[in-house]
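> Attaching a predicted model along with its sequence, questions to come.
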Amino acid sequence: MTENTLLIEQLQDRIDNLEAKIAFQDDVIEQLNIEITAHQEGISHLKDQLNLVVDKVKSMNASQIANPEDEAPPPHY
């Protein structure tokens, strides 16, 4: 083998390794994108539920909310 042929083979090996790494990284990025999308949908759902709870608490009358001072102390006191 000539020196040029050896150099070309080494460069081709490096290119092949880089292409394999890029393909792996592309796959990982796609998987992460899917996970991020799923998490974002979950967060949106939780925000909607929290807004419903906040609205329900705000709509409660003061008489519906128990005053801790009006409650009898627990039996262990």
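Good, I have the coordinates.
> C-alpha from now on. contacts and neighbour counts both.
Will do.
> Neighbours of D55, how many?
Neighbours of D55 under the rule other CA atoms under 10 Å: 11.
> nope, K47 is what I was after
By other CA under 10 Å, neighbour count at K47 equals 12.
> now do T5
Neighbour tally, T5, other CA under 10 Å: 10.
> Can you point out the helix or strand that includes it?
Using DSSP states H and E, T5 maps to helix 3-59.
> ok, second structure coming up, stack it against the first:
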Amino acid sequence: MDLESRLTDLEIRYAHQEEALEVLSREVIEQRRLIEQQANRIEALKSRLSALAESSVGRPEDEPPPPHY
């Protein structure tokens, strides 16, 4: 292999590496967006659950047992 073909081979490999890095970077950005979205949903559900816990509905352990007991 002469120097020119080795250089061409390295340039091709570099171009493929650069493309792969760009694809991975876009994927990381998308995953981060999805994680933030899920975290926001979890926080909203936690708020709703807290609101339900504080509602006028009693806790199941405070209820008297059913009459058939």
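Done, it's in. In this text, all values refer to a predicted model and were calculated from it rather than measured experimentally.
> on that earlier part again, ok now the helix holding T5 of the first structure, how far from the chain's centre?
Offset of helix 3-59 of the first structure from its chain centre (CA atoms, centre = their mean, to the nearest Å): 11 Å.
> any idea how far the residue positioned nearest the centre of the second structure is from V23 of the second structure?
Closest to where the C-alpha atoms of the second structure average out (CA atoms, centre = their mean) is I35, at 2.8 Å. Between I35 of the second structure and V23 of the second structure the computed distance is 18 Å (CA to CA, to the nearest Å).
> got it, and L49 of the second structure?
Distance of L49 of the second structure to V23 of the second structure, computed by CA to CA: 39 Å.
> Thank you kindly, that will do.
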